[in-house]
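A.B. asks: Starting from these lines, generate the structure:
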Amino acid sequence: MTLFTKDLIAVAQSPLAHWLTSLPAQLQQWQQQQQHGELPKWLRCVAQLPQLEPTAVALGATVSVLNDSISDGQQQRIKGLLMQLTPWRKGPFNLHGVQIDTEWRSDFKWQRVAPHIGDLSGQQVLDVGCGSGYHLWRMLESGAEQVWGIDPGQLFMAQFMAVRSFMPTDLQARAHWFPLGIEDMPELKAFDTVFSMGVLYHRRSPIDFLTQLKAQLKQGGQLVLETLVVTGDEQTVLVPGETYAKMRNVWFIPSTKALLHWLERCGFKNARVVDENVTSLAEQRATEWMPGQSLVDFLDPHDTSKTIEGYPAPLRAVIIANT
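C.D. replies: Coordinates of the predicted model:
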């Protein structure tokens, strides 16, 4: 378990120590399973990144790590290795002068979320479906003591490991990532805040998913839920056909009123909608670091208020709820 040894030590030294009753065995099982065919290459790329002592770190809109004395050759080597980890979907990052312009301007989402989450100082924070971990660094910026990301995506894991390898030791020790889904999590009831951003509509059973999120929160904790929604009343839920905006794994898109009702049924308290926003072509687009199709290709070319299938274009909401 050399990939996760330091992270397991961090678990043991945290209020999450009871997670060790299941986590090491899960990680061992994961390492014994059939992995993505590209994973060894991705991990080699991470291992070959030059280790440079950072002279400046900023966990702002662009998560940045800089070294004043980096050579052109080192910078080109970093870019070449990081390009082997494409597509980069969540960011942006500036890693020793290499600007990773990701598909999503995830800082836009954070600007909508951050004013409503309160002070994270001293908190244990979980991000479910964290991708490459961009928001984990923003959570640390907001004062979290430890941030824990889970996501089954192995390319995302390599991207997170690459970014973390450039961070100073103190930040490396506070940011963690495990290749797990929420269904792999025991009922820890230990996190002060749980984030789930861009995941709910991918779940076949949204009620089970909300219940699983609640099981991770301590009493009085907060859930930060960001997801696709549609307009409508408490009974309105869009169940797309084979695809929604060319995504095949979209199952349920509720109205905000329906979602608030679901949260209440699951036992959450004080659920409230704090933001709604139509996804713009500036927020999600193809770039050098994600050269495939993106939002512009998923919308009706004659009416961008609709998806290519004729459904309402992506509308995203942020909901805060408590246990």
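A.B. asks: CA atoms for contacts and neighbours, from now on please.
C.D. replies: Fine.
A.B. asks: I'd say residue 153 and residue 179 touch.
C.D. replies: Yes - taking C-alpha atoms under 8 Å as the contact criterion, residue 153 and residue 179 are neighbours in contact, 6.8 Å apart.
A.B. asks: Validate this expectation: residue 242 resides in a strand.
C.D. replies: No - with DSSP: H, G, I helix; E, B strand; the rest coil as the criterion, residue 242 is assigned coil and is not in a strand.
A.B. asks: Report the contact partners of it.
C.D. replies: Contacts were defined as C-alpha atoms under 8 Å, 6 or more residues apart in numbering; by that measure residue 242 touches residue 248.
A.B. asks: Quick check: the gap between it and residue 307.
C.D. replies: Relative to residue 307, residue 242 is positioned 13 Å away (C-alpha to C-alpha, to the nearest Å).
A.B. asks: go on, residue 51?
C.D. replies: Distance from residue 51 to residue 307, by C-alpha to C-alpha: 44 Å.
A.B. asks: Would you do the same for the sequence below? I want to compare the two.
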Amino acid sequence: MVGILAAMNRDQIRRRVEELAPWYQNIDLGDGVWTKDLEGSRDIFSGHDIPGPLWRVIARDLPADLSGHRVLDIGCNAGYMSFQTKQMGADYVLGIDSNLGAGTSFIHQAEFCRSVLGLDVDFREQSFFDYTPEQPFTLVLFCGVLYHLEDFATALDKVMTFAVPDTGLIVLETAVEPITQTRPGLRDYNGDTSTFFVPSVGVLTELVRERGLRIEIVRTLGTRAVVFMRPPL
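C.D. replies: Predicted structure coming up:
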């Protein structure tokens, strides 16, 4: 896939970034253009460089070369992690997102970034609950999604079906608290009314273990946790 930099100049790309705002993810489009205005207030969690710091934590426990891998990025948003895994050599990358009622289309943002970056990544606007792959993935990223789901147990069961049995790697990242919280209705969590389930690390790890997932790595990052795990055979 050929990027559109030859057809769009820097100012045109910046104008399109503004048209697609607000942005949650801060993606480097080259030539000093980023999707997020970290100095302004037009974006979601303005001033926060999301998800670069988180990705660097995740990437250090991934193979440096993802050649031969099929990657599924659930809750891909504007495609940051999808693009990163493709740049690491993944054979095939699919980002999927349902927007969760957001006022902007994350997939439209992702497709624009894909065109600018010239990366061969597929995107799909769909709930992952309704997605059935033609073949399983060797790497599944499930980041920033679990705490938005009321049916978190069924979600984990579904995510397991996406990974190659036994050897596939699932990377789960979610919000955590010292004591598990459930937040029904419109009770906000750090200003987010779409949060329903914020487990403790202990509850989170027991929840995935009882579903047959084998935990390899757990990293806690303040109010977030990252879990690397393998599905059962």
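A.B. asks: Could you get me the TM-score between them?
C.D. replies: Between these two chains, after superposing, the TM-score reads 0.83 (TM-score structural alignment, normalised by the length of structure 2); 212 aligned residues with a C-alpha RMSD of 2.2 Å.
A.B. asks: higher neighbour count, residue 51 and residue 307 of structure 1?
C.D. replies: Relative neighbour count places residue 307 above the other of residue 51 of structure 1 and residue 307, with 22 against 11, counting by other C-alpha atoms under 10 Å.
A.B. asks: which part of structure 1 lines up with the host helix or strand of residue 225 of structure 2?
C.D. replies: Using DSSP states H and E, the secondary-structure element containing residue 225 of structure 2 is strand 224-230. Counting by TM-score structural alignment, strand 224-230 of structure 2 falls onto residues 316-322 of structure 1.
A.B. asks: thinking again about what came up before, on average, how far is the strand holding residue 225 of structure 2 from the matching bit in structure 1?
C.D. replies: In the superposition against structure 1, strand 224-230 of structure 2 averages 0.5 Å from its aligned positions (mean C-alpha distance after the TM-score superposition for structure 1).
A.B. asks: which helices and strands sit right next to that strand?
C.D. replies: In terms of contact count using 3 or more C-alpha pairs under 8 Å, 6 or more residues apart in numbering; DSSP states H and E, strand 224-230 of structure 2 is assigned the packing partners strand 169-175, strand 214-221.
A.B. asks: taking those together, which one is wrapped up most tightly?
C.D. replies: Greatest average neighbour count among those goes to strand 169-175 (a mean of 23), per mean count of other C-alpha atoms under 10 Å.
A.B. asks: For the equivalent of residue 158 of structure 1 over in structure 2, give its distance to residue 19 of structure 2.
C.D. replies: In the superposition onto structure 2, residue 158 of structure 1 corresponds to residue 108 when matched by TM-score structural alignment. Taken as C-alpha to C-alpha, the spacing of residue 108 of structure 2 relative to residue 19 of structure 2 amounts to 11 Å.
A.B. asks: Going by residue numbers, what spans are helices in structure 2?
C.D. replies: Here structure 2 has its helices, by DSSP state H, at 10-19, 52-59, 80-87, 106-117, 152-162, 201-210.
A.B. asks: Can you get me a residue count around the alignment partner in structure 2 of residue 78 of structure 1?
C.D. replies: In structure 2, the residue matched to residue 78 of structure 1 (TM-score structural alignment) is residue 13. Burial of residue 13 of structure 2 is recorded as 21 neighbouring residues (other C-alpha under 10 Å).
A.B. asks: that older thread, tell me the gap between the strand holding residue 225 of structure 2 and the middle of its chain.
C.D. replies: If you compare the mean C-alpha spot of strand 224-230 of structure 2 with that of the full chain, they lie 13 Å apart, counting by C-alpha atoms, centre = their mean, to the nearest Å.
A.B. asks: Could you tell me the angle between that strand and helix 52-59?
C.D. replies: For strand 224-230 of structure 2 and helix 52-59, the angle between their directions (axes from the mean of the first three to the mean of the last three C-alpha atoms, to 10 degrees) works out to 30 degrees.
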